[in-house]
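Enquirer: need coordinates for the below:
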Amino acid sequence: MTKPELSQLLRKQKSAFRNAPPSFENRMESLKRLSDIVEENKDRLIEAVYKDFGLRAREETLFLEIFPLQDEIRHAMKNFRNWTKKRSVPGSWFLLPSSAYFQYQPLGSVGIMGAWNYQVLLTLSPLVDAIAAGNHAILKPSEIAPASAEVIKEIINSNFPKEYIHCVTGDAELAKDFSSLPFDHLFFTGSTRVGKLIMAAAAPNLTPVTLELGGKSPAIIHSSYSVKLAAKRIMAGKLFNCGQTCVAPDYIIMPAALNAEFETQAKAVVEKFYPDISNNEQYSQIINEDHFDRLEDLLKDAQEQGAKIVELSSQKSSKETKLMTPKLVFNVTEKMQIMQEEIFGPILPVLNLDSMEEAVSYVNENPKPLALYYFDDKKKRIKWLLRHTMSGGVLINDTVYHLAQHNLPFGGVGASGMGHYHGYDGFKTFSKKRPVMHQRSFAASDFLHPPFTDAKKKLIKFMGSITKV
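Expert: So this is what the prediction gives:
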């Protein structure tokens, strides 16, 4: 699709929205239809994702994409009517007897750009929020996962009117054109590097953007915590989709005294989770050769600078099959590329810092992460950590699963993104919180109009004095 065609599609959507914004009944029907078509095409979506990766556990796609998407639709259908209710607020005393309230209204036509690592969830989950808020939408799945992009396009376009919800597919040039359209809101999931380009493309139109990015999410292990349990939960979160997850733990911070035990436990976890890993249909492949080469380059750079690479499997990586086996990397330094960019693979560096203060200082000196994982049972230390760090989200004593909490916002901060979605927060992202004040026929403010007589001057001076703190 060319840029003029995209522009024409957006104009048609905006016109249709102005003529008939989706009613509550329309929204409910659309959410139900979306749920139905995802269920009806579940196997097609799973097979398309498998094809994109060359090998990805069907159970992972079902558990990490289809199930949370359906549960989010259920949550939205149950709650969005309540989210739309107008809410009264106390009026300012000097404006009595006026009343004040706010209500959420849809923005219009929004653009949603998905991500290849969880194409189904990261394209359709924002759509759930956009529908619940009452918007029209145009979707652009990632071209890096073309098979799943085409299935999404087919099931969306064959079930929704073009002027309401439509999906387009294409290469990076189309993505560039897409992000430069004057949407009423633009939602992007992807890398920090591309996020900067998206924001720059949206700026000339003053299009508001939500950027769901990534970054280096640390897992901090306190010396008192069970290394066995920490290793199990960290490796589980790390190895979903072979590490190609935006909230995967990117590196570990722990005292050097824990290294040997963590290595032992991590090897045991990999053997238990993925026996015979090179022939295991439940261990995903790297998405393409370029990403595989990038991971190899990170390892090579670290090794040349003195890092120790530990294989967690008895089997070896294979570029031919895009199999990247899990690895720990010890003796890392800040100068290594592996500690400077998001890894997005099954490689886990270990940074040895002995104290909690050192760990927090390191995290704070670097770009704010999308997720922060902390393993400790001491409430006082947990409270201290929360007070002295900043991240998109926090999960204590586990990894990854916080993003499945529908009543919590999900989103980054700083380099890891801006804005939130999921549940009520996603509804708010695609809405305008519109303030309304209703004035009465008799109002105190009428006495404050010019001309400012001596009596009015005294009244204004009195008002200023009684509001002083």
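Enquirer: okay, CA-based contacts and neighbour counts for the rest of this
Expert: Noted.
Enquirer: give me the number of residues near residue 126?
Expert: 29 (other C-alpha atoms under 10 Å).
Enquirer: cool, and the one 5 residues further on?
Expert: Other residues near residue 131 number 28, with proximity taken as other C-alpha under 10 Å.
Enquirer: and it, helix, strand or coil?
Expert: Of the three states, residue 131 takes helix according to DSSP: H, G, I helix; E, B strand; the rest coil.
Enquirer: that one contacts residue 25, correct?
Expert: No - Residue 131 lies out of contact with residue 25 (C-alpha atoms under 8 Å); the separation is 11.3 Å.
Enquirer: measure the residue nearest the centre of the chain to residue 294 for me?
Expert: The centre of the chain sits closest to residue 212, judged by C-alpha atoms, centre = their mean, with a distance of 4.2 Å. Between residue 212 and residue 294 the computed distance is 22 Å (C-alpha to C-alpha, to the nearest Å).
Enquirer: what of residue 288?
Expert: 10 Å.
Enquirer: I have a second one here; can you model it like the first so I can compare?
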Amino acid sequence: MSNAEQIPDSVIAESLVATAKTQMVSLFDRQKMAFDKDRFPSYEQRVRELKQLKQAILVNKQDLLNALEMDFGYRSHDESMLGDIFSSISSVDYTLKHLQRWMKPQKRAVGIVFQPAHAKVVYQPKGVVGIIAPWNYPVFLTIGPLVAALAAGNRAMIKMSEYTPNTNAVLVKLLAGIFDSSKVGVTLGEAEVAQAFSGLPFDHLLFTGSTEVGRHVMRAAAENLVPVTLELGGKSPVIIDDKIPLGEAVKRFIYGKTMNAGQTCVSPDYVYCPKSRVNELVAAIRLRHESMYPSLDGFSKRTRIINRRQHSRLVGYLEQAKSLGAEVIPLGEVPTDHDECYMPLTLIIGSDRTMTVMQEEIFGPILPIIGYDDLSQVIDSINANSRPLGLYIQSFDKHFQNTVLNNTHAGGVCINDAAFHVVVDDLPFGGTGDSGLGSYHGVEGFRTFSHAKSVFSRGRLFFADMLFPPYGTRLHQWFYRFFVR
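Expert: As a prediction, this is how the structure comes out:
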């Protein structure tokens, strides 16, 4: 074929997208048909599937670690073990321990007026669940929702991020080794495929990602009245009181910030610190950071920013803040490197709300520090902006803790810690407002992917017809006298 006859790349891309969409719709139809034939999988079947999933993760652990490292350019295997592998296994173990109790119908009370009767709630699988996974923790944020969906008895279709092709390849092989595609299927592709995926008539759709994309997902789902769970993000603040030793405070929140190079939805986004303690806080962060990430290691042992586009975005935040008069303080001796997609933890002193770094979720190793005079200023500032996914209080003072807890909103809170509420299996995880809609993990995950079906039943005795028409009898008058007051 001559050059003139070569097919343009754009035509090839359109053809690939069209093929992916066709396959996706076919997969969805197969799952719907399969669910219609098995609407309530047994407890034993669900347990068997979860155990197989856990075993497959353990068998493929090293392949997953290697794939994560390749996708990030470099990612610490320890961070992958903690953030992706351990958290996924823990979710399976917790679910296996409690699933039998979750599945039992719940008895509900019946008032005297409706006696004799019985009431209960039966948790029924919804059907075919859609899961849109992000790139920052591609294993855990695929497996975690999948565990909840399977525990509830559903079938699942998963759309994985195009930013993590190596990890996707391992997960596709792992899942195909356990499940027929009519049970768990995977869709790959870029934004156009994701858009089509979110428009399928799922029985429930869970999306993890940015607030901006979350709006598009919810809009697409609304066309089919699909219920959604949105796990988004936002600017999660740290609030330090004027009494806690700053070395102690830093120890409690810094790993939540530095893990995965800050590319975590619940990562501390900025810090409120009493003005008189800001310089001391900077010194404490610098000291703790150097002990955790010695400069002599260089960036060969540091997790990278996922790609150059994201790295450029972060550099732009720093450049703008500096041009507007803020002080930018990179930590360690290893400078930012665009080719390697590396950026050290960088502090910003003197930022304000006019700067992009204080308007957008940072999602990287940048940490603005804001001095404050009075706690009420902090609370007013937090409440004036979108509700965060996480809020982190560094204080041993109960009054300080409760003042913040009772006067702010956030998806979740850590007191004298940061970010790790996400991996406490018995706590629901979710946002509020711009940081998300709905929650999952633990029993909340099981219930999110279940329909709570009310069942009201009567036996042979039936007295309700005593209140049927014709109205105006003595019984009606007696009933109103005693029950409508």
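Enquirer: that older thread, and the residue nearest to the centre of the first structure, what's its match in the second structure?
Expert: Taking TM-score structural alignment, residue 212 of the first structure has residue 231 as its aligned residue in the second structure.
Enquirer: surely that match touches residue 208?
Expert: Yes - the pair residue 231 of the second structure / residue 208 is scored as a contact, 4.6 Å apart, by C-alpha under 8 Å.
Enquirer: next one: the helix ranked longest in the second structure to chain centre, how far?
Expert: Criterion DSSP state H: the longest helix present in the second structure is helix 9-37. Relative to its chain's centre, helix 9-37 of the second structure lies at 26 Å (C-alpha atoms, centre = their mean, to the nearest Å).
Enquirer: also stretch 217-235 of the first structure?
Expert: 23 Å.
Enquirer: if we can go back for a sec, residue contacts, the residue nearest to the centre of the first structure?
Expert: 187, 188, 189, 190, 411, 412, 416, 417, 418, 419, 420 (C-alpha atoms under 8 Å, 6 or more residues apart in numbering).
Enquirer: map the fourth one onto the second structure.
Expert: In the second structure, residue 190 of the first structure lines up with residue 209, judged by TM-score structural alignment.
Enquirer: in space, what's closest to that match - neighbours in sequence excluded?
Expert: Setting aside the residues directly before and after it, residue 209 of the second structure is nearest to residue 232 in space (C-alpha to C-alpha, 6 or more residues apart in numbering), at 5.1 Å.
Enquirer: all strands of the stretch 351-485 of the second structure, in order?
Expert: Ranges of strands within the stretch 351-485 of the second structure are 366-372, 390-394, 412-415, 429-430, 436-437, 439-440, 450-457, based on DSSP state E, counting those that start in this stretch.
Enquirer: same thing with the stretch 51-200 of the second structure?
Expert: Counting by DSSP E, counting those that start in this stretch, the stretch 51-200 of the second structure has these strands, from start to end: 106-108, 118-125, 128-132, 155-159, 184-187.
Enquirer: pick the most deeply packed of the strands of the stretch 351-485 of the second structure.
Expert: Mean neighbour count (mean count of other C-alpha atoms under 10 Å) peaks for strand 390-394 among the strands of the stretch 351-485 of the second structure, with a mean of 28.
Enquirer: against the first structure, where does it fall?
Expert: The aligned range for strand 390-394 of the second structure in the first structure is 371-375, by TM-score structural alignment.
Enquirer: repeat that for stretch 93-109 of the second structure.
Expert: Alignment of stretch 93-109 of the second structure against the first structure: residues 74-90, by TM-score structural alignment.
Enquirer: now that stretch: buried residues?
Expert: Across stretch 74-90 of the first structure, burial judged by 16 or more other C-alpha atoms under 10 Å covers 75, 76, 77, 80, 83, 84, 86.
Enquirer: from those residues, which is closest to residue 273 of the first structure?
Expert: Nearest to residue 273 of the first structure out of the buried residues of stretch 74-90 of the first structure is residue 75 (C-alpha to C-alpha; 31.4 Å).
Enquirer: residue 322 of the first structure matches what in the second structure?
Expert: Aligned partner of residue 322 of the first structure by TM-score structural alignment: residue 341.
Enquirer: what's the spacing between that match and residue 130 of the second structure?
Expert: Taken as C-alpha to C-alpha, the span from residue 341 of the second structure to residue 130 of the second structure is 32 Å.
Enquirer: which residues are contacting stretch 34-53 of the second structure?
Expert: 92, 96, 99-100, 103, 124-125, 127-128, 147, 150-151, 153-155, 175, 178, 182-183.
Enquirer: buried residues, that stretch. List them.
Expert: Those would be 34, 35, 40, 41, 46, 47, 49, 50, 52, 53, for stretch 34-53 of the second structure by 16+ other C-alpha under 10 Å.
Enquirer: and what of stretch 200-212 of the second structure?
Expert: Applying a neighbour-count criterion of 16+ other C-alpha under 10 Å, the buried positions in stretch 200-212 of the second structure are 200, 201, 202, 203, 204, 205, 206, 207, 208, 209, 210, 211.
Enquirer: the first one against residue 221, yeah?
Expert: Yes - if you go by C-alpha under 8 Å, residue 200 of the second structure and residue 221 touch, sitting 7.4 Å apart.
Enquirer: what's the local residue count around residue 283 of the first structure?
Expert: By other C-alpha under 10 Å, 25 other residues sit near residue 283 of the first structure.
Enquirer: tell me the SS of it?
Expert: coil.
Enquirer: can you tell me the residue that sits opposite it in the second structure?
Expert: Under the alignment by TM-score structural alignment, residue 283 of the first structure pairs with residue 302 in the second structure.
Enquirer: and its match, what is it in contact with?
Expert: Shown in contact with residue 302 of the second structure (C-alpha under 8 Å, 6+ apart): 74, 75, 76, 261, 342.
Enquirer: one more time with 10 Å
Expert: 73, 74, 75, 76, 258, 259, 260, 261, 293, 342, 343, 344 (C-alpha atoms under 10 Å, 6 or more residues apart in numbering).
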